[in-house]
Every structure is written in structure tokens, then in C-alpha cells.
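Undergrad: okay, here's the prediction I keep looking at, along with the sequence it came from:
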Amino acid sequence: MTDNHLGEFLRARRAALCPQDVGMASYGVRRVAGLRREEVAVLAGVNADYYTRLEQGRERRPSAQVLDALGRALRLDPDAYAHLHQLAGTTPSNHLVHTTDRVSPALRQLIDGYPGTPAFVIDRTLDVLAANTLAEALHSPFEKADNLARMAFLDPAGRQFYTRWNHTAEAIVSHLRQAAGLDPDNPRLRELVHTLTESSADFTRLWNTHAVRGKSQDAKHLLHPDVGPVTLTYQTFEVRAAPGQQLVIYQAEPDSPSARALRLLDTMHVTSHQNAV
């Protein structure tokens, strides 16, 4: 059995593409399926002999930059791109991971399938991309439930809604710092950080600590003007089909005052919408 796993992977992915897939004209008689080695080398901007050595296993230490270029040339999706780097023993960059603000219909259907608990989708900059009815009702004290960082730091409702505001603020800024490391050229992130540093001394102070922490799970202590105190735990899940998106699900302890508050909030929200029709 060969140990040339990187070369085998490159050959297989090259064979899965045809010139039309990558916008190249086809010429000559092709004895095997897929792109020629020379074509992959041109697309990646590397020397054809060097690429041949990679496939043959005579070169086993390509740089991360070369692998990024090969990933683009071979049209690798995020999972295949990460696998390419793993085979070569390098750390993936994020050049091929594109965040999208479009939430798929299947994901929207999923969050709507949680009628008794708030569920919503965010991106790396904490923009709220989609939310179910209960999540909308929970965040109704805010003027706009559009971005968790803006809501906490710039909306007057933020300091009353988040009863542990300092803890929430630190977590938000740490998340944005992590996002800046993952996607430093993100124009939306730059715009958001600029707005927050211009408008909030608290944000600027926390941003300058350079603390980094991803959003995973924690407790939320909230005060909703319509139903009173609500204590929730949350879990976040990476959306594999849309890198950069996260599904956030809040949950109250069963049969607790917070669970009853959520049910009341849901009823009030539905009734208000019915009355508005």
C-alpha cells in the first residue's frame, strides 16, 4: 500500500474535473479523464514539474500558500480543502472559506421547528441572519434585533436586557476578536468594529484587551419587560453547509419560571401579531 496520500488525493480530484469546469478550453486527445497536470499547474500558478513531483510523492512539503492555490484550482469545498492541508501537515488558512449572509430554506425550516425555544442564525460578525418567532419575541425590547454586538453596546435596551451586561460584553468582544483572526479582511467586520469603537468606550476598552473566545455554550440572564427575568442556557452549532454561520439555540430548564416566561412570551407575541392583522 502506498503512503503517498497527498499525491493520491490530488490525482483523484484532478480526475474529477474537466476543462469546462474550470473555464479552460479543451485541446488534444485526452487519454485519461479529468484535467492534465499541466492544466492544474497553470490554474494554481505553480511550476508543472513541481506539481508532478507532488502527485508522485517526490515532493512532500508544499507550503500552505501552494496548497491554498491548489485548493482553488481544484475547486475544493471547505471539507476537502481542510483535508488537503491535513494530508500535507499544514494549517488551513481561510482563503477558501466564504461566509454568506444567505440562510438556506432547510435551515430556516429547522429553526422554525423549535416553536417552544428561541433559535436563530448568526454569522462571524454576530449579524442575526434569521430567527424563529420566539427569538424575535425574546429580542423585542431592542429597536432592531440585527446584530448582537450593536444591540449590547449601542442600543439603550442592552444594559437592562442583559442583567450580567459586563459578562455578555466581554463574551461578545472576545468572539469578534476570534472572528478578526479567522477572517481579517472581512469588510463587514471592519465596519462594525469601527462603528463600535467610535461610539462605545466600553467596547474600545474590551477590544484593546485582545481576549479571544469562540461562541459555544453559556448561560444567559435576561430581563424582558413583558415577562420579567429569564435564565436560559444556549448551545451553538457550526453550519457545515455555510462556513461562518452558527445556529444558536436557547433553552430554559423544564418546568422552571423561565420556561413559563417563555411560554407566556410566545402567547403574547402570537396574540399581538393576530391583533395587528
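TA: Here it is on my side, so go on.

Undergrad: hey, let's count contacts and neighbours off CA atoms from now on
TA: Noted.

Undergrad: most centrally placed residue in the protein?
TA: Centroid-nearest residue in the chain: G244, 1.4 Å away (criterion: C-alpha atoms, centre = their mean).

Undergrad: wait, that residue touches L126, no?
TA: No - counting by C-alpha atoms under 8 Å, G244 stays clear of L126, with 10.1 Å between them.

Undergrad: from the chain's centroid, how far away is stretch 204-212?
TA: Distance of stretch 204-212 from the chain centroid (C-alpha atoms, centre = their mean, to the nearest Å) equals 21 Å.

Undergrad: show me which residues of it are buried.
TA: Going by neighbour count (16 or more other C-alpha atoms under 10 Å), the buried part of stretch 204-212 is 204, 206-207, 212.

Undergrad: ok, which stretches of this protein are helices?
TA: Taking DSSP state H, the helices of the chain run over residues 5-15, 37-44, 48-56, 64-73, 78-88, 105-112, 133-138, 148-153, 158-161, 165-182, 187-199, 201-207, 257-276.

Undergrad: output the buried residues of stretch 204-212 in TSV; the columns should cover distance to T271.
TA: Shown next, in TSV, are the buried residues of stretch 204-212 (distance: C-alpha to C-alpha, whole Å):
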residue	distance to T271
T204	41
L206	40
W207	41
V212	42
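
Undergrad: A further structure is provided below for comparison with the first:
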Amino acid sequence: MDQRAELSEFLRIRRARLKPEDVGLPNVGRTRRVPGLRREELAQLAGVSVAYYTRLEQGNSGNVSGEVLDAIARALRLSDTEQAHLTHLASPKTKKKRAAAAARPQRLRAELQYLIDAMDSVPAYVLGRRMEILASNRMARALLGDETTLPPEERNMARIVFLDPNSRDLYVDWECKAVELVSALRLCAGCWPDDPLLSALVGELSVKSEEFRTLWAAHTVREKGHGTKRLHHPLVGDLTLSYETLKLPADQDMSLITFHAAPGSASEESMRLLGSWGLDTDTRPVNR
């Protein structure tokens, strides 16, 4: 991916979402032909010259300092996640180091598989940085579908959610799930711009899914470590489950995701029923 273009688009879109009144500036003067703050207004808020900010928004980050990036992030009212993304885009590693890092495969430790298999009543799976499904346990496959029936190159959550029509039946709030996945892939693209597998995934989804193409163009970056998912399971019906996303410090760019139902809830009883049935996940449609 073109790092300069990514930086330029991210800054331009974030500037366009702010109005003068949002940042305490008077909305007077010549008619605005485009939405959002002008470059000179953003530069004024960040305390940098218009020429300097213009070069940065054109993707010419050069040796931009952390202090300047912090000032621009504050002026743009970026979240912590967005600020980290901006830093990755503006201060990339050398191309050689980035390419070497991106080429390293993500390998799942056997101990991680043993761990999630031992969590017999808790749906759990492991995602890689490109949203690859690296491992899952029996309950996760019963709840969300058995990705192991797919070829290895297709075991990817983003690919399944956007290209498998069954996912729209499973996720009651499918649009929210879609935004979460694209936001996560955007973060990955900022950290690993020279990852050929990520570029291929984004290219495929952009061609095959209009929804993905639209969300990708919005440059949304967001991390959501926990929350609630509403599912409509084909066998046990409607479920409301909490999820937790646990980063694995010893396993670079991997996350362990678990689901659980509130104690005493109807969803807990449905999950217990789902687990007791001992579903043959090989016959289940993929709905991750």
C-alpha cells in the first residue's frame, strides 16, 4: 500500500469532518466550497505553518517530530487509536525492515490451542493481524460456524463476514460488525503497509464487496476490546453475548476472543443447550 497516499487521505478525511465551530473558530469569510476546516485553520490550531501542514497532508512526512504529530492529533481531535494510527503512517520504519517484518508468518503456539480447547463451555478463537482465524474451539465452531471446512487461505473473518451471505443472518447488527473489521484492518495497514497478503485481501474485498469498498474509503480506525454481540443462531435462536478481546503480548499481533452469556439469562440456557447437543460442526454453514 502507498504509505504517502494513506497518510494524505487520513489527514484530509479527518480535517473534513470538523467544522470551525467544533474547534472554537468563527465560521465567517468566504463561502466554503468543501466541508470541514481549511488547511490554514488546522495549521493555526496545531501551531505549525500552513506550508508545513500542507506538505504533511500531501504525504511528505519527512522527519516529522512526535510533538508536531501530537499537536496535529489534538487539533483534529483524534482518539488515542487514531493518533497511534497517524504516528504509524507518518513515521514508518524503513522499507526494508517493514517488508521483512510483514513477510514473517504468524505461527500459533500449540499451547494456545490447548488452552482454548480446555475452555470447553466458552466459545473462543484466535485472530491474526489480518483477521485470519488461526484457531478455534468446539464451542466457537458450534456458535459461529466451522472455518476449518474452508481452504486455509479463506479462513479469514473479514472475508467471511463480507463475502458469505450467511453472516448477515447470524449477526443481527451486521453493519456494526463490518465497521469493526474494516477499522481493525485499517490499523493493520498502518502498521504493516508492505504486507502483500493484507494488500491482496483488501484488493479482493474491494472488488467483491461494495460495502467493504465504501467503509475502506472512510479511513475509520477503531479498537473495540469488549462489548456485546446480538446473534441469531440457526438452531438455538436469538442470543445476546458479551465478548472480550485479549491481546497476546508473547504472540505478536494475535488476539484471543471469547464469548459469554450473562448468568441466569435466556442466552446462557441456549448456550448450555448448544454445547450439550455436541453439534457436528463439519455440517454447519460458515457464519463467522
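TA: Right, received. Where do you want to start? Predicted, not measured: the structure shown is a model, and the values here were computed from it.

Undergrad: can you pull the TM-score for these?
TA: In this superposition the chains share a TM-score of 0.61, using TM-score structural alignment, normalised by the length of the first structure; 186 aligned residues with a C-alpha RMSD of 2.7 Å.

Undergrad: about what we covered before: for the helices of the first structure, which one sits closest to S216 of the first structure?
TA: Checking those against S216 of the first structure by C-alpha to C-alpha gives helix 165-182 as the closest, at 9.9 Å.

Undergrad: which positions in that closest one come out as buried?
TA: Neighbour count says helix 165-182 of the first structure has 165, 168-180, 182 buried, by 16+ other C-alpha under 10 Å.

Undergrad: burial of T99 of the first structure, as a residue count?
TA: 14 (other C-alpha atoms under 10 Å).

Undergrad: my guess is it contacts A241. True?
TA: No - the pair T99 of the first structure / A241 is not scored as a contact, 10.4 Å apart, by C-alpha under 8 Å.

Undergrad: which residues of the first structure does the longest strand anywhere in the second structure align to?
TA: In the second structure, with assignment by DSSP state E, the single longest strand is strand 237-247. Mapping strand 237-247 of the second structure onto the first structure (TM-score structural alignment) gives residues 228-238.

Undergrad: just give me the mean distance for the matching stretch relative to the second structure.
TA: Taking mean C-alpha distance after the TM-score superposition for the first structure, the mean distance separating stretch 228-238 of the first structure from the aligned residues in the second structure is 1.1 Å.

Undergrad: read off where stretch 69-85 of the first structure ends up in the second structure.
TA: Going by TM-score structural alignment: stretch 69-85 of the first structure matches no residues.

Undergrad: quick one: what's aligned to G214 of the first structure in the second structure?
TA: G214 of the first structure maps onto E223 in the second structure, by TM-score structural alignment.

Undergrad: wait, what's in contact with its match?
TA: Contact partners of E223 of the second structure, counting by C-alpha atoms under 8 Å, 6 or more residues apart in numbering, are 81, 180, 183-184.

Undergrad: wait, which of these is closest to G227 of the second structure?
TA: For those, the residue nearest G227 of the second structure by C-alpha to C-alpha is E180; the value is 11.4 Å.

Undergrad: got the contact list for the residue nearest to the centre of the first structure?
TA: Contacts for G244 of the first structure (C-alpha under 8 Å, 6+ apart) come out as 97-100, 123-124, 238.
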